[in-house]
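[1] no letters, just coordinates:
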């Protein structure tokens, strides 16, 4: 359709009216945005936190330009975060739901961490769980290896040398060449087994102290050993393991506090199972039972 056939559209007054209305609408849009501006406050503590995170990652404090980028990135994140909330993007998002659950649980943990238990409370916890804090047996010994890789009858060779040794003799016989320590000092059973193979420590702990005995078999061959010192397993004193007991007490309190928090909050909700969901749940349970029965 030609503008010549529509005299109204050729009217300059109409053109000014349309332009004026458009400018008014644009001005109103920007003014409304200015009136609804939200504050994003950069506090000194926020700046310190951003700098601290940077320093932990880079092992140095940020310079001025890096600090400005950190602040700019925080502002960008905050703007997008707030806008995402306005759009409801957090709804029905499994990752966000789990993150928020973790944050709720962290609040309970922070509460526990800020509490210093009374000495008698920690002592009672230690007494109730003292089996956790047993000090393992430790042993100091020397050993001589007779390797099956180097000998046809390592056990017989070991017994032959043992017959020539005085009970607590200091011998310069080094045995077969190997990378194993010739002497262990104040070693736990776990440390011995790590070096000489699982089960060696159990055999060792059954031997008398202060005399050469053997041979004791390991995955490397046959060993003559002399136990020089032995400390049996015992329960630790609270003072020596207080930090560990404190950590375990806090872990227990974390768990108990989370349970109490949930039960308290749960009272504010009523859970209803829709009929279709209920049927589905029963169907899933029946299927699981059938699989288990097979």
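    Great, that's in hand. Keep in mind that what you see is a predicted model, and the values were worked out from it rather than measured.

[2] CA only for contacts and neighbour counts going forward, please
    Will do.

[3] now the strands: where do they sit in the stretch 101-250 of the chain?
    Secondary structure of the stretch 101-250 of the chain (DSSP state E, counting those that start in this stretch): strands at 134-135, 138-147, 183-188, 212-218, 221-231, 234-235.

[4] would you format these as JSON lines with mean neighbour count included?
    Below are the strands of the stretch 101-250 of the chain laid out as JSON lines (neighbours: other Cα atoms under 10 Å):
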{"stretch": "strand 134-135", "mean neighbour count": "14"}
{"stretch": "strand 138-147", "mean neighbour count": "22"}
{"stretch": "strand 183-188", "mean neighbour count": "16"}
{"stretch": "strand 212-218", "mean neighbour count": "21"}
{"stretch": "strand 221-231", "mean neighbour count": "20"}
{"stretch": "strand 234-235", "mean neighbour count": "12"}
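
[5] tabulate these in JSON lines, adding columns for distance to residue 86.
    JSON lines is the format used below for the strands of the stretch 101-250 of the chain (distance: least, Cα to Cα, whole Å):
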{"stretch": "strand 134-135", "distance to residue 86": "56"}
{"stretch": "strand 138-147", "distance to residue 86": "63"}
{"stretch": "strand 183-188", "distance to residue 86": "60"}
{"stretch": "strand 212-218", "distance to residue 86": "69"}
{"stretch": "strand 221-231", "distance to residue 86": "67"}
{"stretch": "strand 234-235", "distance to residue 86": "59"}
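
[6] which of those strands sits closest to residue 275?
    Smallest distance to residue 275 across the strands of the stretch 101-250 of the chain (Cα to Cα): 54.3 Å, for strand 134-135.

[7] which strands and helices sit next to that closest one?
    strand 234-235 (3 or more Cα pairs under 8 Å, 6 or more residues apart in numbering; DSSP states H and E).

[8] for the strand it packs on, name the packing helices and strands.
    For strand 234-235, the packing partners by 3+ Cα pairs under 8 Å, 6+ apart come out as strand 134-135.

[9] measure the residue lying closest to residue 245 once chain neighbours are set aside to residue 120 for me?
    Residue nearest to residue 245 in three dimensions, not counting chain neighbours: residue 126, with 6.5 Å by Cα to Cα, 6 or more residues apart in numbering. Remark: distance between residue 126 and residue 120 (Cα to Cα, to the nearest Å) = 10 Å.

[10] here's the one I want to compare it with:
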């Protein structure tokens, strides 16, 4: 069966996933109609509350404990609806952030459920062998900044004098991968693998300490294990980067629908 071309558009997939996510949130107890003063607790709601209790307490709830959970849910639901009626969700940074996170979750959820077959992972491994090589070495310079906003990595001249004090070398020469990861963390290592060894300042790159401007001068890739030996590692890397790309694509689709005016 040949599907129409419009069914392959990313925006269609995004909207379909949105409908599914809306249904998920409704099932979790977030009402579709917050103006209604009728609240129905279904058997499915009670079952969900019982499951949540059991996951937390490692045992099923008693009847009294389940009744308490229902009352807690009702209290939260009533206060939530009344807060919306009063407009307390407007201009609230916490609510704003949570809604934005849900939209990001919507975009990423398409990847979370996507199967990662061996053909996809073999292709990913072939494109990113340096990330998985076991004896890679790196030569790079770094400048540390406690605050991301201060890490302006665009000016090469500025980098020679920039940065905050930290007990890390300003330069690493042929440093083994495990040494770099041990000193700067796995998040820094993953981002370092994504940089081109072109001798240009890039970043900011996050580590467990804060933020860094990085100039990768050389990367020597070692031997890469076969996919069978590192499948879970490759899949995690593929899924993480693909999720980030889906979020970016989803935002670009939404952003294109808005006309934005910024006062200067």
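    Okay, I see it. Model, not experiment: these values are computed from the prediction.

[11] sorry, back to before: of all the strands of the stretch 101-250 of structure 1, which lies closest to residue 278 of structure 1?
    strand 134-135 (49.8 Å).

[12] and the closest one, how far from structure 2 on average?
    Compared with structure 2 after fitting, strand 134-135 of structure 1 has a mean deviation of 3.0 Å; criterion: mean Cα distance after the TM-score superposition for structure 1.

[13] now that strand, how far from the chain's geometric center?
    25 Å (Cα atoms, centre = their mean, to the nearest Å).

[14] still on that earlier bit, more crowded one of residue 126 and residue 120 of structure 1?
    residue 126 (23 against 9; other Cα atoms under 10 Å).

[15] my guess is that one contacts residue 239, does it?
    No - the criterion here is Cα atoms under 8 Å, and residue 126 of structure 1 misses it with residue 239 at 10.4 Å.

[16] can you give me the neighbour number for residue 61 of structure 1?
    15.

[17] also residue 48 of structure 2?
    Neighbours around residue 48 of structure 2, by other Cα under 10 Å: 15.

[18] wait, a strand at residue 270 of structure 1?
    No - looking at residue 270 of structure 1 with DSSP: H, G, I helix; E, B strand; the rest coil, it is coil, so not inside a strand.

[19] residue 56 of structure 2 versus residue 101 of structure 2, what's the distance?
    Residue 101 of structure 2 is 24 Å from residue 56 of structure 2, by Cα to Cα.

[20] I should have written residue 18 of structure 2 there, sorry.
    Per Cα to Cα, residue 18 of structure 2 is found 29 Å from residue 56 of structure 2.

[21] the two: who's more crowded?
    Higher neighbour count among residue 18 of structure 2 and residue 56: residue 18, with 19 against 10, using other Cα under 10 Å.

[22] excluding its backbone neighbours, what's nearest that one?
    Nearest one to residue 18 of structure 2, counting by Cα to Cα, 6+ apart, is residue 106 at 6.2 Å.

[23] isn't residue 244 of structure 2 up against residue 108?
    Yes - counting by Cα under 8 Å, residue 244 of structure 2 does reach residue 108; the two are 7.3 Å apart.

[24] the more surrounded of the two?
    Neighbour count, other Cα under 10 Å: between residue 244 of structure 2 and residue 108, residue 108 has more, with 23 against 15.

[25] correct me, but residue 144 of structure 2 touches residue 204?
    No - assessed by Cα under 8 Å, residue 144 of structure 2 is found out of contact with residue 204, at 9.3 Å.

[26] look at these two and report which has more neighbours.
    residue 144 (26 against 22).

[27] surely the more buried one forms part of a strand?
    Yes - the assignment for residue 144 of structure 2 is a strand, going by three-state DSSP.

[28] what sits closest to it if chain neighbours are left out?
    Distances taken as Cα to Cα, 6+ apart place residue 212 nearest to residue 144 of structure 2, at 4.5 Å, with adjacent residues excluded.

[29] test my guess that that neighbour contacts residue 141.
    No - Residue 212 of structure 2 is not in contact with residue 141 according to Cα under 8 Å; the separation is 9.7 Å.

[30] more crowded one of those two?
    residue 212 (28 against 20).

[31] longest helix in structure 2, by number of residues?
    Of all the segments of type helix in structure 2, defined by DSSP state H, the longest one is helix 227-255.

[32] what span of structure 1 is that one aligned with?
    When structure 1 is aligned by TM-score structural alignment, the counterpart of helix 227-255 of structure 2 is residues 238-266.

[33] buried residues, the matching stretch. List them.
    For stretch 238-266 of structure 1, the neighbour count (16 or more other Cα atoms under 10 Å) marks 238, 245, 246, 248, 249, 250, 253, 254, 257, 258 as buried.

[34] residue 39 of structure 1: neighbour count?
    6.

[35] also residue 80 of structure 1?
    Per other Cα under 10 Å, the neighbour tally for residue 80 of structure 1 reads 12.

[36] a helix runs through it, doesn't it?
    Yes - assessed by three-state DSSP, residue 80 of structure 1 belongs to a helix.

[37] return the residues in contact with it.
    Under the criterion of Cα atoms under 8 Å, 6 or more residues apart in numbering, residue 80 of structure 1 has no neighbours.

[38] make it 10 Å
    74, 86 (Cα atoms under 10 Å, 6 or more residues apart in numbering).

[39] quick one: map it onto structure 2.
    Per TM-score structural alignment, residue 80 of structure 1 is aligned with residue 79.

[40] check residue 12 of structure 1 too.
    That one, residue 12 of structure 1, aligns with nothing by TM-score structural alignment.

[41] residue 18 of structure 1 versus residue 12 of structure 1, what's the distance?
    With distances taken as Cα to Cα, residue 12 of structure 1 is found 10 Å from residue 18 of structure 1.

[42] how many residues are close by residue 270 of structure 1?
    For residue 270 of structure 1, using other Cα under 10 Å, the count is 6.

[43] could you do residue 217 of structure 2 as well?
    There are 19 residues near residue 217 of structure 2, going by other Cα under 10 Å.

[44] ok so it is a strand residue?
    Yes - looking at residue 217 of structure 2 with three-state DSSP, it is inside a strand.

[45] right, and it touches residue 140 too?
    Yes - between residue 217 of structure 2 and residue 140 there is a contact under Cα atoms under 10 Å: 5.3 Å.

[46] can you confirm residue 39 of structure 1 is in a strand?
    No - secondary structure of residue 39 of structure 1 (three-state DSSP): coil, not part of a strand.
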